[in-house]
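S.K.: no sequence on this one, just coordinates:
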């Protein structure tokens, strides 16, 4: 007699490539409320190319309990979800089991995040090599990426409570 087992995809955080955060605030299309958003994406520079990086990101997100292409999770209702956001001294630090990233947030983002008490995290599996660190990203460029239906449906979404140290 044999027992079926699920396939485990080998995974290394290096396969993710360079992970970037970018934040903005604006009206949430679903609620109409002012919302702080935080996008996590890869530059697509993973070993094995963009497709390998996309697969690795999907694996990392799913292993973190996030649902790629599924409903928006509310981390405040899922205390064991290993997705944490700390906002302190103008910095947002996002921690997942396979990576940690830090971002200097704009003052308007910080005000909305504190006022609402949570941030809408969008974790893109699709690489975005256009938006490199140190270079400004226009509102139009950002809107075209985060508003692309394929990017939206291939991302994981999570409402994260704003935590601070101390």
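M.R.: Arrived safely. Everything numeric here is computed off the predicted structure, so don't read it as measured data.
S.K.: Could you use CA atoms for every contact and neighbour count after this?
M.R.: Noted.
S.K.: Give me the buried positions along the longest helix along the chain.
M.R.: Counting by DSSP state H, the longest helix found in the chain is helix 49-63. Within helix 49-63, the residues that count as buried by 16 or more other Cα atoms under 10 Å are 50, 52-61.
S.K.: do the same with stretch 28-40
M.R.: 34-40.
S.K.: would you turn those residues into CSV with secondary structure and distance to residue 79?
M.R.: Formatted as CSV, the buried residues of stretch 28-40 follow (DSSP: H, G, I helix; E, B strand; the rest coil; distance: Cα to Cα, whole Å):
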residue, secondary structure, distance to residue 79
34, strand, 25
35, strand, 22
36, strand, 21
37, strand, 21
38, strand, 20
39, strand, 21
40, strand, 21
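S.K.: Who are the contact partners of the spatially most central residue of the chain?
M.R.: Computing the C-alpha centroid of the chain and ranking residues by Cα atoms, centre = their mean puts residue 123 first, at 2.9 Å. With contacts taken as Cα atoms under 8 Å, 6 or more residues apart in numbering, residue 123 has the following neighbours: 39-41, 61, 155-157.
S.K.: Closest one of these to residue 144?
M.R.: Residue 144 lies nearest to residue 39 out of the contacts of residue 123, by Cα to Cα, at 13.2 Å.
S.K.: thought that closest one was touching residue 127?
M.R.: No: assessed by Cα atoms under 8 Å, residue 39 is found out of contact with residue 127, at 11.6 Å.
S.K.: thinking again about what came up before, and the contacts of the longest helix of the chain?
M.R.: By Cα under 8 Å, 6+ apart, the list of residues contacting helix 49-63 reads 9, 11-13, 15-17, 42, 44-47, 67-68, 97-98, 123, 125-127, 156.
S.K.: Can you tell me the closest non-neighbouring residue to residue 118?
M.R.: Leaving aside its sequence neighbours, residue 118 sits nearest to residue 161 (Cα to Cα, 6 or more residues apart in numbering; 4.2 Å).
S.K.: this is the comparison structure:
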């Protein structure tokens, strides 16, 4: 089980509505290590309804150079100015031009993020009103939603380098 966290309130009248983030990870096998993910989605409760929110999310992502194709893009140190991820003390702080959110992450997720040096960020254009912030998300529920082919092709997928506080 993992749980969702809401981003701080978006401005009144925002087309995006309530933005939510869910940290999760793959199940490690003998061949592949645990891979950490962050999924960002809207509840579809913004001004103009779910369709307007979907268009707004797509526009925000494309404006910062994240393609909405379902293809994985690796953000380098130079090209990641618009997307940053700080992971420290079992907290992930994700910053995009239209979003800044901090969410708790399990120790195993944090360890995987440090080991991999990056986290796979999935920004969904399609709203997901079924999981409100703070609610637990069952792995099968998340898997069923994220493996939809139409959803995948209408999402932005990127590897975001992990930053840490200097010690």
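M.R.: On my side now, so go ahead. Every value quoted in this text rests on a predicted model; they were computed, and no experiment measured them.
S.K.: which residues in structure 2 form helices?
M.R.: So, for structure 2 - with DSSP H - the helices run 49-63, 107-116, 139-146, 149-153.
S.K.: between these, which one is nearest to residue 77 of structure 2?
M.R.: helix 107-116 (14.7 Å).
S.K.: Superposed on structure 1, what's the mean shift for the closest one?
M.R.: Helix 107-116 of structure 2, aligned to structure 1 and superposed, deviates on average by 1.1 Å (mean Cα distance after the TM-score superposition for structure 1).
S.K.: what does that helix correspond to over in structure 1?
M.R.: On structure 1, the counterpart of helix 107-116 of structure 2 by TM-score structural alignment is residues 107-116.
S.K.: For the matching stretch, what is the distance to the chain centroid?
M.R.: 18 Å (Cα atoms, centre = their mean, to the nearest Å).
S.K.: repeat for stretch 51-66 of structure 2
M.R.: For stretch 51-66 of structure 2, the separation from the chain centroid amounts to 14 Å (computed by Cα atoms, centre = their mean).
S.K.: same check, this time on stretch 122-131 of structure 2
M.R.: Using Cα atoms, centre = their mean, the offset of stretch 122-131 of structure 2 from its chain centre is 10 Å.
S.K.: Just the buried positions in that stretch, please.
M.R.: 122-128, 131.
S.K.: Next: stretch 95-107 of structure 1.
M.R.: For stretch 95-107 of structure 1, the neighbour count (16+ other Cα under 10 Å) marks 96, 98, 102-105 as buried.
S.K.: measure it end to end?
M.R.: 21 Å (Cα to Cα, to the nearest Å).
S.K.: Can you get me a residue count around the nearest residue to residue 66 of structure 1 once chain neighbours are set aside?
M.R.: Among residues not flanking residue 66 of structure 1 along the chain, residue 156 sits closest, at 6.1 Å (Cα to Cα, 6+ apart). Neighbours of residue 156 of structure 1 under the rule other Cα atoms under 10 Å: 25.
S.K.: Also residue 77 of structure 2?
M.R.: Each residue near residue 77 of structure 2 was counted by other Cα under 10 Å, and the total is 11.
S.K.: Could you list which residues are in contact with it?
M.R.: Going by Cα under 8 Å, 6+ apart, residue 77 of structure 2 touches residue 161.
S.K.: Roughly how far does it sit from residue 164 of structure 2?
M.R.: According to Cα to Cα, residue 77 of structure 2 and residue 164 of structure 2 sit 14 Å apart.
S.K.: Same check on residue 97 of structure 2?
M.R.: In this view, residue 97 of structure 2 and residue 164 of structure 2 are 20 Å apart by Cα to Cα.
S.K.: ditto for residue 64 of structure 2
M.R.: Distance of residue 64 of structure 2 to residue 164 of structure 2, given as Cα to Cα: 23 Å.
S.K.: ok, those two, which is more surrounded?
M.R.: Neighbour count, other Cα under 10 Å: between residue 64 of structure 2 and residue 164, residue 64 has more, with 15 against 11.
S.K.: Next, the contact list for the nearest residue to that one once chain neighbours are set aside, please.
M.R.: Residue nearest to residue 64 of structure 2 in three dimensions, not counting chain neighbours: residue 82, with 6.4 Å by Cα to Cα, 6+ apart. For residue 82 of structure 2, the contact set (Cα under 8 Å, 6+ apart) comprises 64, 95-97.
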